[in-house]
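> curious how this folds, go ahead:
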Amino acid sequence: MSSELPDSAVSPPTGTGETTSGPSRRTVIATGVAVGGVVVAGGTFLAGAEEATATGSAPSSRVSLTVNGTRRTVTVDNRTSLLDLLREHLDLTGSKKGCNAGACGACTVLVDGQRVNSCLTLAVRLEGAEVTTIEGLADGAELHPLQQAFIDEDAFQCGYCTPGQIMSGVGCIQEGHTSSPEEIREYMSGNVCRCGCYVKIVRAVEQTAARK
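All right, here's what the predicted structure looks like:
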């Protein structure tokens, strides 16, 4: 009977200076591949779970509110902001999505006469509310006095922030915070104009308030 061992049972030769105490290169590579497979599989599982959550039926509610004088009733995801309700459900795109974090004021509208950042306001909390957007300011073909003042004073450049600036200005006038340019600047400070038209914006609000 042969006394030779099969190749798989023969210990690999050890060269000078090599040690056998640590894992072999083959073991390290195999372990890395195995761990990588687990990570990829886990990532695929999590991605699938997120996709399932995203495509699942999210809680929704029916809300009725008056927008620019017209009663509207819609069913929306409970997470829908007033801004998205206006833009995506009611096709009122005058209110702009700037920062979507309440920091720029481009989405300003009036809710029951008060200025709000519509990007931070949940639509489902506005049952029975009255909302006024930039589209609802004009009286037919006649512009709101502040809209006309913005044109007269050239109080805009790119125009992206203008709807929010005008709505905030209307609220500022209604609140009576127009006794001085300094007060107007203070109460309009939540509306950012990246083009830097602040002097003319303040002038338009000031002149509209004086005429009123």
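> can we go C-alpha only for contacts and neighbour counts from here?
Noted.
> does Ala103 touch Ser189 like I think?
No - look at Ala103 against Ser189 with CA atoms under 8 Å: they stay out of range, at 10.1 Å.
> would you map the strands across the chain?
For the chain, applying DSSP state E gives strands covering 60-67, 70-77, 108-111, 114-117, 130-132.
> buried set for the first one?
Spelled out, that is strand 60-67. Neighbour counts over strand 60-67 (16 or more other CA atoms under 10 Å) mark 63-67 as buried.
> next up, for comparison:
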Amino acid sequence: MEPPETTSTVTLRVNGVQHSLDLDHRTTVLDALREHLGLTGAKKGCDHAQCGACTVLVDGRRTNSCLLLAVAHDGAEVTTVEGLAEGDALHPLQAAFLERDGFQCGYCTPGQLCSALGMIAEAGAGAPSLVTPPAEAALSPAPVPLSPEEIRERMSGNLCRCGAYGNIVAAIEDVTR
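Okay, the predicted model is just below:
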């Protein structure tokens, strides 16, 4: 009996560019991005999906890339922090983070930015959170207004060891007004 194959060719469309990669079946999306494509914006923080430093958008939804096996996402569209700006023009969230000092050491910032982008889309599609008032949640799919409480709840999976949370919330508020 022949041993099973341990690698597969995986196609990922990352920041608008298609890549075909020969990957070990155990390779995560995070490791494919960092080690095979040289995109080091998404960080390996805890490697257990508890800190959010590895957050990217996969098919438009925010996700912790450290737990996603690349072979299970063959054909997926991945957006990393490197894909947010358009040329020299920063994405509005990036500009707001700079304006509001929404970072200190910067380690969590790429994950914070991708998570914020995904969170804004989720709220815009009417997805309620734990703090969404029942009357507003009942209006789904109407957009959920992003109050500071909503933003804090929705961003709670992204940790900042420096404690820049107040500035992160303010930056997101600036973009969503």
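> fetch the TM-score of the aligned pair.
Between these two chains, after superposing, the TM-score reads 0.85 (TM-score structural alignment, normalised by the length of structure 2); 155 aligned residues with a CA RMSD of 1.5 Å.
> quick check, central residue of structure 1?
Asn100 (3.0 Å; CA atoms, centre = their mean).
> for the equivalent of that one over in structure 2, what are its contacts?
Taking TM-score structural alignment, the alignment pairs Asn100 of structure 1 with Asp47 from structure 2. Residues in contact with Asp47 of structure 2 (CA atoms under 8 Å, 6 or more residues apart in numbering) are 66-67.
> how about 10 Å then?
Asp47 of structure 2 sits next to 30, 53-54, 64-67 when contact means CA atoms under 10 Å, 6 or more residues apart in numbering.
> swap in Cys46 of structure 2?
52-54, 66.
> quick check, nearest of those to Arg100 of structure 2?
Ala53 (19.7 Å; CA to CA).
> burial check on that closest one, number of neighbours?
Residues near Ala53 of structure 2, counting by other CA atoms under 10 Å, number 30.
> Cys119 of structure 1 now?
Residues near Cys119 of structure 1, counting by other CA under 10 Å: 27.
> how about it, what's its match in structure 2?
Looks like Cys119 of structure 1 aligns to Cys66 there (TM-score structural alignment).
> please report how far its match lies from Val29 of structure 2.
7 Å (CA to CA, to the nearest Å).
> quick one: name whatever helix or strand follows the longest helix belonging to structure 2.
Of all segments of type helix in structure 2, defined using DSSP state H, the longest is helix 109-124. Sequence order places helix 134-137 as the next helix or strand after helix 109-124 of structure 2, per DSSP states H and E.
> matching residues in structure 1 for that following helix?
By TM-score structural alignment, helix 134-137 of structure 2 lines up with nothing in structure 1.
> buried residues in that helix?
Within helix 134-137 of structure 2, the residues that count as buried by 16+ other CA under 10 Å are Ala137.
> just checking, what packs against that helix?
Helix 134-137 of structure 2 is packed against no helix or strand, with contacts defined by 3 or more CA pairs under 10 Å, 6 or more residues apart in numbering; DSSP states H and E.
> now that helix, how far from the chain's geometric center?
Chain-centre distance of helix 134-137 of structure 2: 26 Å, with CA atoms, centre = their mean, to the nearest Å.
> returning to what we had before: now do the shared contacts for Cys66 and Val29 of structure 2.
Joint contacts of Cys66 of structure 2 and Val29 (CA under 10 Å, 6+ apart) are 54, 56.
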